[in-house]
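[1] with the input below, show me the fold.
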Amino acid sequence: MAETQIQRPQPAAAKAKSKKRTRNDETASRKRRKQAYEEDEEYLDLEAGVNKKISMVDNLLLADHISKKIRRFGTDLKPVELSQLDISPNYITDTTSFQETRNLENLPKFLEQFADAKKLGEAPKENGAPHTIIVTGAGLRAADLVRAVRKYQSKNNTVAKLFAKHIKLEESVQFLQKHRTGVAVGTPVRLSDLVDNSALNLSKLERLVVDASHIDQKKRGVMDMKETMLPLARWLARQEFKERYADPEKPLQLLFY
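    Prediction:
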């Protein structure tokens, strides 16, 4: 009886099939990314300068969104480093009840929906110890946010500008040492530097507000670029914040505007 011969695929043929599968996988991946991009596009309002989707997602979806952004931009980080940057949905205040457009004009209304309006206009007695910190991605945007919350400023309550654009670190240190501050507005790296410098006192902090809905003319927000998303993630994941996000006695609100 003749032996049955087993036909083995030729190396070249196998390689061609593998390349074809790879191309098909890449094509499918591009289609998924394009579909996701087009779905997100419908939420972008360039005239208002906002991504409306942020206002529609609850804390569970927002935490998942943050996690995906961290892994998209943190490809050079180890898995344990990525996990340390994650934010639990239990840490995030659900703000979907706020129905107004999340632009500069409506920022005070947003703050007053989730905080006592009177207390927003007051400052702790200790210098450089704000009750509210608003964090954004760039200095120019931070300057706009400062103007938006200027209504809370008074003789004994200064709105602090804590960003690197035209302001040296030492100038910010001296400012905080000399002024009572209720609301501070800054960028993640400068804020972290000031905390590490012991100039920015977090002992009276009651809420962190992320300027999440704003987009620029290129349709990018603070969570859409590596150079802003990773510093933001590191700022929000500071140990002193994580210890307080879910603390029932001295809770720290985490709000995404």
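[2] use CA for all of it now, contacts and neighbours both
    Will do.
[3] my read: residue 192 touches residue 237, true?
    No - contact criterion Cα atoms under 8 Å: residue 192 and residue 237 do not qualify, at 11.1 Å.
[4] can you give me the neighbour number for the nearest residue to residue 128 once chain neighbours are set aside?
    Leaving out its chain neighbours, the residue that sits closest to residue 128 by Cα to Cα, 6 or more residues apart in numbering is residue 176, at 4.2 Å. Residue 176 has 25 neighbours, counted by other Cα atoms under 10 Å.
[5] another for comparison:
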Amino acid sequence: MKRKTAPHGGADDLDDGLDYTFDEEYGFESDDGAVPVSGPADNDSEEDGTINTTKIVDAQDSGKRENSDGKKALKIEKRQRLKERMALKKKRRMETEVTVKRSIAAMEPAVIADYIAKKARLWHPKLSSIELDDQYLLPQSRVCDMSFWDKDRSLPNFDNFLNSCTKPCDMGNPPEEKGAPFAIVICISAIRACDVRRAIPKAIRSMKIIAKNSISKDCQNLQSSNPAVVLTTPERLKGILERGALKLTNLETVIVDSSFLDPKTRSVLDDVPESLAVMKLLVTASEKAKVALF
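    You can find the predicted model right below:
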């Protein structure tokens, strides 16, 4: 509110004929009645030394957002590094397992028997030691020592391996008794059994028993012929044994195709639990049969 000064205001009054006004709101005088230069809208300007609180709040919020984004980026980076380390460990572990699977066949009987025992305990952790020994474990004495055989365990060398561990096959004469082979080859799949059979010379009479035919048909074929080598899978072999179609009187070697790994790097020893059961059944029923890993 503006008002005129009193004509006799005291020692500070000037009698110069001018009309002075006083602005009560801002506390200073104006001699021309103009609007004051400073006002409420300019109280936070930088020119008069006051602080712009809006800019400070915005700056603080921006700093908080940047700090939060930085923490999130750091957490993502840590998770990514952890994920990469875990993937690397998994890759190295798989590479080690593959190396073991492919090299176990060349080990001595004691090492092979221990390896099979560990597999059995892994599959059946609730079984007692007596139950494991009765159903799955192989005595060291029933594992054929093929550590001397230094060739690569691949199909082109299967013929040589067969003759090295099963002497009757080296002579090329079939067994006289029908359904009583000299060797049984256990493979992880029917396709693999067919591949192994093609690696056996035609001079050695062989027969594949796989799930392509009915099990009753396989039993009839086995009982009406005298193959020196039977190639099969664990499940089909178990069915044949249960029906009594396979005779073990001539059996010398149970060849386990353990070095072959499928696309998922599984072998017949760690993919099919029935393999240990049929191996144990064969060496128990036959007095002279031994297990050889190819």
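[6] superposing both, give me the TM-score.
    The TM-score (TM-score structural alignment, normalised by the length of structure 1) is 0.72; 206 aligned residues with a Cα RMSD of 2.5 Å.
[7] assign the corresponding residue of structure 2 for the residue nearest to residue 128 of structure 1 to helix, strand or coil.
    Matched across to structure 2, residue 176 of structure 1 falls on residue 222, judged by TM-score structural alignment. Under DSSP: H, G, I helix; E, B strand; the rest coil, residue 222 of structure 2 falls in the helix class.
[8] ok, now which ones touch residue 222 of structure 2?
    Counting by Cα atoms under 8 Å, 6 or more residues apart in numbering, residue 222 of structure 2 touches 178, 179, 245, 246.
[9] again, only using 10 Å
    Listed by Cα atoms under 10 Å, 6 or more residues apart in numbering, the contact partners of residue 222 of structure 2 are 178-181, 207-209, 216, 230, 240, 245-247.
[10] same check, this time on residue 161 of structure 1
    139, 142-143, 145-146, 167, 172, 175-176, 183-187.
[11] kindly report the same for residue 103 of structure 1.
    48, 49, 50, 51, 110, 145, 148, 211, 213, 214, 257.
[12] now the buried members of the residues you listed.
    The neighbour count (16 or more other Cα atoms under 10 Å) marks 49, 50, 51, 110, 145, 148, 211, 213, 214, 257 as buried among the contacts of residue 103 of structure 1.
[13] show me what the strand or helix carrying residue 244 of structure 1 is packed up against.
    Per DSSP states H and E, residue 244 of structure 1 falls inside helix 239-245. Here helix 239-245 of structure 1 touches strand 207-210, strand 253-256, going by 3 or more Cα pairs under 10 Å, 6 or more residues apart in numbering; DSSP states H and E.
[14] got the buried residues for it?
    Applying 16+ other Cα under 10 Å to helix 239-245 of structure 1 flags 241, 244, 245 as buried.
[15] what helix or strand is residue 200 of structure 2 located in?
    Here residue 200 of structure 2 is assigned to no helix or strand, by DSSP H and E.
[16] ok, back up a step: narrow the buried ones among the contacts of residue 103 of structure 1 to those in strands?
    Within those, residues falling in strands by DSSP state E are 50, 51.
[17] pretty sure residue 185 of structure 2 belongs to a helix, no?
    No - under three-state DSSP, residue 185 of structure 2 sits outside any helix and is assigned strand.
[18] just tell me what it corresponds to in structure 1.
    In structure 1, residue 185 of structure 2 lines up with residue 134, judged by TM-score structural alignment.
[19] got it, and residue 262 of structure 2?
    Using TM-score structural alignment, residue 262 of structure 2 lines up with residue 216 in structure 1.
[20] hang on, that match is in a helix, isn't it?
    No - counting by three-state DSSP, residue 216 of structure 1 is not part of a helix but coil.
[21] surely it is in contact with residue 140?
    No - with contacts counted by Cα atoms under 10 Å, residue 216 of structure 1 stays clear of residue 140, the gap being 11.3 Å.
[22] circling back to that earlier point, next, give me the two most distant ones among the contacts of residue 103 of structure 1.
    51 and 148 (18.5 Å; Cα to Cα).
[23] circling back: among the contacts of residue 222 of structure 2, which ones are in strands?
    Those of the contacts of residue 222 of structure 2 lying in strands (DSSP E): 207, 208, 209, 230.
[24] need the counterpart of the first one in structure 1.
    So that's residue 207 of structure 2. In structure 1, residue 207 of structure 2 lands on residue 160 (TM-score structural alignment).
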